[in-house]
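J.: Show me the folded form of this:
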Amino acid sequence: METPTRLRTDGPLRATLVAIGLTVFGIAATQFTTLPAFLLEPALIDSPAETSIGMRSAFLALNFLGFVLAGAIYLAATDRGWAYVDLRMPTMRGWLYTLGGIVGSIAFFVAVSLIIQLVSAPTAENQVMDIVGGDQTMVLVMIVIVFFFNAPAEEFLFRNIVQKRLYTAFTRLQSVLVASLIFALVHFPVYYVTADSLVATSVSLSVVFGGSIIFGYLYAKTDNLVVPTVAHAAFNAVQFGLLYLALAYDIEEAEPAPSLFVDAIVSLL
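T.: Alright, predicted model coming up:
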């Protein structure tokens, strides 16, 4: 599975700059695709949690479709076409990697949650919580969104486009690390605007970086986009499922929710 040296036709700097450019282009595309949602519901800008579930869902779906649009434009502009997309039914080996990725990412999530609690490390809340608010129904909707929009769109752009593009200049392991670093840095604004400190932002970004390495490794080992996509979706679905249970416990029992547990979940979303 290693990329042969003769196929590495790019210099590391150029490949990295192209990868960063593709990422920036993806973010810019989301500004275009979400414009209809903002025009229909201006409240999404300042108080998204107060808008309808339908509008919030449409906004998130359009946001992730921006990544797909950016990737599609890149494929068309470079004459790579859709044949470049590694999308096929996994083999038994592929499904085993998928299962390993799900178990590994959840184990990583649990371990990091425990470490955060033990050392009382500050964390930053993801802006997605401004959209979800304390709405249990929206949390369940998020599980659907991560399967059909979030994970497929992010894996398509950051794995099949960005990471695969890096193969022309780096080994596969190096490509996973560089792509994961770029993926983590993309989340900087998402966490920084809600963080109390740069340390809190850094802690949350390190968690994103670690998770991205897991999914990038799955793609590097299988050359199949389905494998990291399913693992990524399942991982996020477990997070939102735990958040739903935490919110339900708080509401139904009329007792304080286990705040550290909730904080850990929210900080890792």
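
J.: switch to C-alpha atoms for all contacts and neighbour counts from now on
T.: Noted.

J.: Contact partners for the spatially most central residue of the chain?
T.: What sits nearest the mean C-alpha location of the chain, by C-alpha atoms, centre = their mean, is E154, with 5.7 Å. Neighbouring residues of E154 by C-alpha atoms under 8 Å, 6 or more residues apart in numbering: F64, F67.

J.: before we move on, which element is it in?
T.: Using DSSP states H and E, E154 sits in helix 151-155.

J.: Any idea how far that helix is from the middle of the chain?
T.: Chain-centre distance of helix 151-155: 7 Å, with C-alpha atoms, centre = their mean, to the nearest Å.

J.: Mind listing residues that contact whichever helix or strand comes after that helix?
T.: Later in the chain than helix 151-155, the nearest helix or strand by DSSP H and E is helix 164-166. Here helix 164-166 makes contact (C-alpha under 8 Å, 6+ apart) with A15, T16, A19, S175, A179.

J.: got these as JSON lines, with neighbour count, secondary structure and distance to E253 columns?
T.: Converted to JSON lines, these look like this (neighbours: other C-alpha atoms under 10 Å; DSSP: H, G, I helix; E, B strand; the rest coil; distance: C-alpha to C-alpha, whole Å):
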{"residue": "A15", "neighbour count": "21", "secondary structure": "helix", "distance to E253": "54"}
{"residue": "T16", "neighbour count": "22", "secondary structure": "helix", "distance to E253": "51"}
{"residue": "A19", "neighbour count": "22", "secondary structure": "helix", "distance to E253": "48"}
{"residue": "S175", "neighbour count": "27", "secondary structure": "helix", "distance to E253": "48"}
{"residue": "A179", "neighbour count": "28", "secondary structure": "helix", "distance to E253": "43"}
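
J.: one more to line up against the first:
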Amino acid sequence: MNSEVATDRTGTAADSRFREAVLSFVLGASGYVGIQLTALVLVVGAIGFAGSLTDMEANVVAAVGTGVGAVFFALVYFEHSRHDASFLDLDPPGLRDVGYVVLGVVVLVGALFAISIVANALGLGLSNHSLADTAESADPLIVALLIPASILFVGPGEELVFRNVVQKRLGESFSTWGAIGLASVAFAAIHFPAYATGSLSQILASLVVVFTLSILLGWLYVRTEKLFVPALTHGIYNAIQFTILYVEVASVGLPG
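T.: Below is the predicted model of the structure:
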């Protein structure tokens, strides 16, 4: 009898974790869709105001939509879940947290270069982010706007959804590393459209990079228990990439 009860409890717990994992993936997808819809609304509004937008200008507006859409998603989530705004880890950062941001940025950039070297050595290569292709023929000054947009909107927006909602919720049912891993799978999955610019092997290699970087962001979040740390780390990491992209685009127009 006791063994049957224990088995039932184990099965129930496993079913509960499975449902929570599926729900968290749905939440991640919902956050992504919410961000895209908000970005679309802002882009359409900007076109209505300005008359027209270039592809890169639309991407800058969409970057702002990432932050705005994430906030809307969080508000809807709190309205229809067991959690409320107290679920957010918005405590102000201290000097120690700034140190973690610096450490995180250094490790993220180092990991990107290391994985890129390994991928190239294996003959895989990485697919370009769709923004990189769009930027090739764009006004460098518009490309430069993505630098502050990454820090102010993209990093905070994506981390709000995938760290402070998805990962933290998973942490209620899974181990710390289980929650980080599952949230990182969801995070990598929603980046598939952005990297669908190369062969399947190149896309998968790029998603491995995203997954690995997400693992570190998840660890930073758990370590500090402050959304500020992964949000700023993520934003600065993206800003560094866009700074490099800006230099490349701007140098094309310089006399040789």
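
J.: What residue in the second structure is paired with the residue nearest to the centre of the first structure?
T.: Correspondence of E154 of the first structure to the second structure, assessed by TM-score structural alignment: E158.

J.: Please apply the same query to V139 of the first structure.
T.: Using TM-score structural alignment, the partner of V139 of the first structure in the second structure is V143.

J.: What helix or strand is that match located in?
T.: Assigned by DSSP H and E, V143 of the second structure belongs to helix 140-144.

J.: Show me how far the next helix or strand after that helix is from its chain's centre.
T.: Sequence-wise, the next helix or strand downstream of helix 140-144 of the second structure (DSSP H and E) is helix 146-149. A distance of 15 Å separates the centroid of the chain from that of helix 146-149 of the second structure, by C-alpha atoms, centre = their mean.

J.: Please name every helix or strand in contact with helix 146-149 of the second structure.
T.: helix 55-79, helix 228-252 (3 or more C-alpha pairs under 8 Å, 6 or more residues apart in numbering; DSSP states H and E).

J.: tell me the average deviation of the last one from the first structure after fitting.
T.: Superposing on the first structure and averaging over aligned pairs (mean C-alpha distance after the TM-score superposition for the first structure), helix 228-252 of the second structure comes out at 1.5 Å.

J.: Name the residues of that helix that are buried.
T.: By 16 or more other C-alpha atoms under 10 Å, the buried positions in helix 228-252 of the second structure come out as 228-239, 242-243, 245-246, 249-250.

J.: What's Y77 of the second structure aligned with over in the first structure?
T.: In the first structure, the residue paired with Y77 of the second structure is Y74, using TM-score structural alignment.

J.: And for L182 of the second structure?
T.: By TM-score structural alignment, L182 of the second structure lines up with V178.

J.: Just name the closest of the contacts of helix 164-166 of the first structure to S202 of the first structure, please.
T.: Set against S202 of the first structure, the nearest of the contacts of helix 164-166 of the first structure by C-alpha to C-alpha is A179 (17.3 Å).

J.: wait, doesn't that closest one sit right on F158?
T.: Yes. With contact defined as C-alpha atoms under 8 Å, A179 of the first structure counts as touching F158 (6.9 Å).

J.: Check the gap between L27 of the second structure and V208 of the second structure for me.
T.: Distance, L27 of the second structure to V208 of the second structure, using C-alpha to C-alpha, to the nearest Å: 21 Å.

J.: The two: which has the busier surroundings?
T.: The neighbour comparison of L27 of the second structure against V208 (other C-alpha atoms under 10 Å) goes to L27, with 19 against 16.
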